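K.L.:
Dropping a prediction and its sequence here:
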Amino acid sequence: MIDINTTINTCYETTNSLRVVANYSHIIPVVLSLILGTFVFIKAKFNLFSKVFLAFIIVFSLWLIGDAIIWTSNNYHLIYAIWSSLVYIEVVFYILGFYFATVFVKKSDISISWKIVLFVLTLPALFITITQQSVTGFNYPVCEAFNNNFLDQYKLIIEGIILIIILIYILIPFFKRLPWNQKKDDLMVLGSTFLFLSVFGITEYLASITGYYEMNLYSLFLLPIFLVAIIYSVFELDIFNFHILGTHYLVVGLIVLMGGQLFFVTSTANRLLTILTIILLVGLSIILFRNLKRESDQRVHIEKLNIQLESLLKQRESLVHLVTHKIKGSFTRSKYIFAGLLDGTFGETNPAIQKVAKMGLESEDAGIHTVDLVLDVANMQKGVVKYEMKVIDFKEIIFKTFAEKKIQAEERGLQMESKIHDSKDDIYSVLGDVFWLREAINNLIDNAIKYTKEGKITINLEDGNGKIKFSIKDTGIGITDEDKKSLFTEGGRGKDSVKINVDSTGYGLYSVKLIIEAHKGKVWAESEGPGKGSAFYVELDAVV
């Protein structure tokens, strides 16, 4: 008669040396996976992708827990019961893996009919499992069950089809003209999913036909690759549309890994030190999480303000275009009336009416120019202005604009002087758009004429140190230190500028700034103070 106390437990004897490894390779991934899945599910506000991801994590965690029990339990009946359900669970998490990959690729849910197909694919494995046919026997000497051959073959077919489909998902972007960043995202997420599922399936198959189940145990150490890829997707690719969680997850993961050391240490002193380290880490984590919470709240507040600002900018943009187009239409109609009075369209007019019509026509032209200026600035801000960049002689642009504006200046009793050497050998080549650079120079010269009551305006052009610098100096009203702060800003103008120039809008110098910066140059102003004139400078890169 055999004494039960001396009976050898083969489940213990055959797995005793591997139980520490089994615990470490199963329990820690389960904890980290469930934490990640739960965080994602909550923080992503229960969206579709987070639901699929959590379902995949839960089912896979169930498989890990069941497999861990098989490796570490001494109870034959418990091992037999759990062994009989693992194949079905494996089929389910492979199908969920396919669902996960499909939702990632489509960026939307699959149809009801496809969901029914996926569910039907699990039914054969479910039926065989609940009818207790998934395991046909148990080998007590080695503590292993005999799987149902049909169920094993069915599982391999399902896994093979799913892996082929995921591989197709990976390859499709390379046949499309997609940006590399998008291809990289697909390759990272789908590639890691394919790698994990294929390695897992292959080792499962080899373990079942060779009886060397340790192979499957060690393959689980590839699980971190999959987790790292998912973490990257969550926190870097932002596929779940939230932030900050990365630090939380890393800290929690570190605590779990520290707790995993308890499986290895054997002495009481080492256990106490590990527990103390975990306690300190938890305390520091609480402090860190509180700081992150404040940072997260501030970021959410800033994002809300940005959304409100964007909305206001769009409203302002619509208002600007509506008003300017309406005003421009009115100016244009009035312009034709004044022009008609001058050219005799409405019959002969006396000199007094001719004089008033000419003044009206000039005023309408100025109004239309102002409207165009506001529209140009709005388009520059949106980035819709296209600059036709080519190598040009900056001097020619300045000379043509100078000649046009000289007549206007002399009518106001001002002197216009150019210190630029007018020689064919002197070429000031820059890379720029002729139209817009001319517009900028025109605004600067026009600005000098309007704010100079008497004296002269001098322009110059210098070449040196790889730069070409244009300057325009006047003997006008000058600029106060306070007014310097608002120069070159949208709507920015001097405190008393309207008293001198009633048409001042503050958009002229701002448009100059936008144009010059689009040409990778810079513009600035200098003045010694009120009544001492001012100087404006434009600096562009020279083209050799």
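P.N.:
Looks like it arrived, so ask away.

K.L.:
When you work out contacts or count neighbours from here on, use the C-alpha atoms and nothing else.
P.N.:
Fine.

K.L.:
Tell me which stretches of the stretch 101-250 of the chain form strands.
P.N.:
135-139, 144-147 (DSSP state E, counting those that start in this stretch).

K.L.:
what do you get for the stretch 351-500 of the chain?
P.N.:
390-393, 415-418, 429-432, 456-464, 467-474.

K.L.:
Make TSV from those strands and add mean neighbour count and distance to F346 to it.
P.N.:
Converted to TSV, the strands of the stretch 351-500 of the chain look like this (neighbours: other C-alpha atoms under 10 Å; distance: least, C-alpha to C-alpha, whole Å):
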stretch	mean neighbour count	distance to F346
strand 390-393	15	45
strand 415-418	17	39
strand 429-432	21	45
strand 456-464	18	41
strand 467-474	21	43
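
K.L.:
Turn the ones you listed into TSV, columns for distance to F402.
P.N.:
TSV is the format used below for these (distance: least, C-alpha to C-alpha, whole Å):
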stretch	distance to F402
strand 390-393	15
strand 415-418	8
strand 429-432	18
strand 456-464	9
strand 467-474	11
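
K.L.:
for comparison:
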Amino acid sequence: MEILSITLTGWAAITTALSMVILAGLMFILGREKIHFMWGVFSSVVALWMGAFYAVTLAGDPETARFWWKIAYVGIILIPFTFLHFVLEFIGNERLNRLKNRIIVILYAIALVFLFLNLTTNLIIDKVTFLFDELYYNSPPASLHPYFLALFSALTIYAFYLVYREYNVKRDDTLFRSRVRYFFFALSIGYVGASMNFLAVYGIQMHPLTNLMVIIGASIVGYAILRHQLFNIRIVTAQLLTLILAGFGLFRLIVSASVQEMVFNVLLLAITLLVGVYLILSVRKEVEQRERLEVLSHALAEANEELKKLDAAKSEFVSIAGHQLRAPLTVIRGYVSMAMEGSFGAIDEKVKDALGKVEYSAVQLVKLVASLLDLSRIESGRIKYDFVMGDFQSLTEKVIEEFTSPAKKKGLRILFENRAGTLPQFLFDQDKMREVAVNLVDNAVKYSKEGEVAVRLEVTATGGKPHARLSVHDSGIGIKKEDIAKLFSKFARTEQAQLADPNGMGIGLYFVKRVVEDHGGKVWAESEGEGKGSTFFLEIPMRSR
């Protein structure tokens, strides 16, 4: 079939040749890296092959056809060598980079040998046969052609192997792996289409119209390496759709049979181009926005990882510092206590008063160190629990006894109401829950100036299962409603708490919440407002196994 005296094979060849010339120009003009230049070179040799093949389709005799076949094979011979050169630049393998220059010299030396043999002998192109009722094909193959075809296939397969191997090595390089996936997708299309040209040489009557597939594969890779992010399949799809529709419109314009039909086809082509350009620009804008978000997300992820490392280092430092401080503070408290008791002889009231202040400060530092160690254990995930059957009622009573004397000194009474009766033993970590009870009672005593602290123990049925509930009510500074939600957060302290006790860190209730929740329970606080006291509750399930 002929259109304007050009066969369909000729149209396929010249379309591919012109497309590859444009692609090569874009690579040379827009490209800034060596891979851009090498893809431009590769596109140029493909354009040479297709341009010469177009001349073959126009040849009127075997000799002219054979001449143009030899020119076409200049491009065909260079294709696997320039492709492997491009791949060496593309993968950026450090080991191969040291040998790259030698490899390239050897490659092009072999290519020059085949080019020389192609242009000066008939070992690659010999006879031509009129095929498909339209062109002279280089068939049957000359004596050296099978060896060249084997080398062509070997170099191409090796190039794909290098890319695949690097893909498996760079498992953490998401950008490179994304590029490689599209690399295989695009070049598989191009090479499948191009390889069909060799079938007719060996007597398989496959028409070489599949050359058009080369445009798709090569254009995708070209666009990809120019865009750095390789490309987005949605952009390429929009471009290919526009290209196909525009090509169809151009074809209709060329074969127009009348002026009226030509005008209609011009308008159709113009509308197609306008809509296509708008579609491409819209998709590109959306993709670029997504790419910017991905870059931002990646940067935030890296920053988050750095923060996690710093947080881990901080927790480690706090843990080490806390353990180092605990021992000398214990010694200080011990000797001060012994001195005040007269173990080293009688002391006057002034000295005893001074030692009392030292002891108070040491106690405050011990509490601070304990809080820091609790925080360190929570954040590093090193809290270990020893769940054994224990008497929660006895634990509560002992904690109350511990605070009876300090409360009495402040003029406070601690009342204990046991609504649970004889509470059966159940599983809990006795040391951790003692710390929890100490935190709650200590806060109640600390923030109450007068009145009483009421501790109540009872059994509730939450979710149909028995739970032990401990509540601690004080008559202290109270809590604003807006502050209740943040009470159990790390370093959270209300304004009233900071005024009443500037030494606190806001870690105690954070620790309480973590321990209670790890027991499968819950903790909360209630208050009618500032200056009206507060009540803290905890519930833990009474499990026996």
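P.N.:
That came through fine. Keep in mind that this is a model prediction, so the values were computed, not measured.

K.L.:
circling back: deepest in the core, which of the strands of the stretch 101-250 of the first structure is it.
P.N.:
strand 144-147 (a mean of 18; mean count of other C-alpha atoms under 10 Å).

K.L.:
circling back: can I get the strands of the stretch 101-250 of the first structure in JSON lines including distance to I165 of the first structure?
P.N.:
JSON lines is the format used below for the strands of the stretch 101-250 of the first structure (distance: least, C-alpha to C-alpha, whole Å):
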{"stretch": "strand 135-139", "distance to I165 of the first structure": "29"}
{"stretch": "strand 144-147", "distance to I165 of the first structure": "27"}
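
K.L.:
Relative to V21 of the first structure, which of the ones you listed is closest?
P.N.:
strand 144-147 (18.7 Å; C-alpha to C-alpha).

K.L.:
now the helices for the stretch 301-450 of the first structure?
P.N.:
Under the criterion DSSP state H, counting those that start in this stretch, helices of the stretch 301-450 of the first structure are mapped to 351-382, 394-411, 434-450.

K.L.:
Looking at those, which is nearest to T268 of the first structure?
P.N.:
Distance to T268 of the first structure, taken as C-alpha to C-alpha, is lowest for helix 351-382 among the helices of the stretch 301-450 of the first structure, at 67.7 Å.

K.L.:
if we can go back for a sec, which one of the helices of the stretch 301-450 of the first structure lies closest to I42 of the first structure?
P.N.:
Here helix 351-382 is closest among the helices of the stretch 301-450 of the first structure (C-alpha to C-alpha), at 37.1 Å.

K.L.:
The helices of the stretch 301-450 of the first structure: which one's closest to L32 of the first structure?
P.N.:
helix 351-382 (45.4 Å).

K.L.:
Can you find the partner of G367 of the first structure in the second structure?
P.N.:
With TM-score structural alignment as the criterion, the equivalent of G367 of the first structure in the second structure is L365.

K.L.:
I'd like the helices of the stretch 301-450 of the first structure as TSV, with mean neighbour count appended.
P.N.:
Shown next, in TSV, are the helices of the stretch 301-450 of the first structure (neighbours: other C-alpha atoms under 10 Å):
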stretch	mean neighbour count
helix 351-382	16
helix 394-411	16
helix 434-450	19
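
K.L.:
Pipe these into CSV and attach distance to Q308 of the first structure per row.
P.N.:
Shown next, in CSV, are the helices of the stretch 301-450 of the first structure (distance: least, C-alpha to C-alpha, whole Å):
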stretch, distance to Q308 of the first structure
helix 351-382, 17
helix 394-411, 42
helix 434-450, 33
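
K.L.:
Select, out of the ones you listed, the one closest to S486 of the first structure.
P.N.:
Of all those, it is helix 434-450 that lies closest to S486 of the first structure, at 15.2 Å by C-alpha to C-alpha.

K.L.:
The aligned residue in the first structure for Y73 of the second structure sits in which helix or strand?
P.N.:
Taking TM-score structural alignment, Y73 of the second structure has S84 as its aligned residue in the first structure. Using DSSP states H and E, S84 of the first structure maps to helix 76-106.

K.L.:
counting contacts, what elements does that helix pack onto?
P.N.:
helix 48-72, helix 112-130, strand 135-139, strand 144-147, helix 149-171, helix 180-210 (3 or more C-alpha pairs under 8 Å, 6 or more residues apart in numbering; DSSP states H and E).
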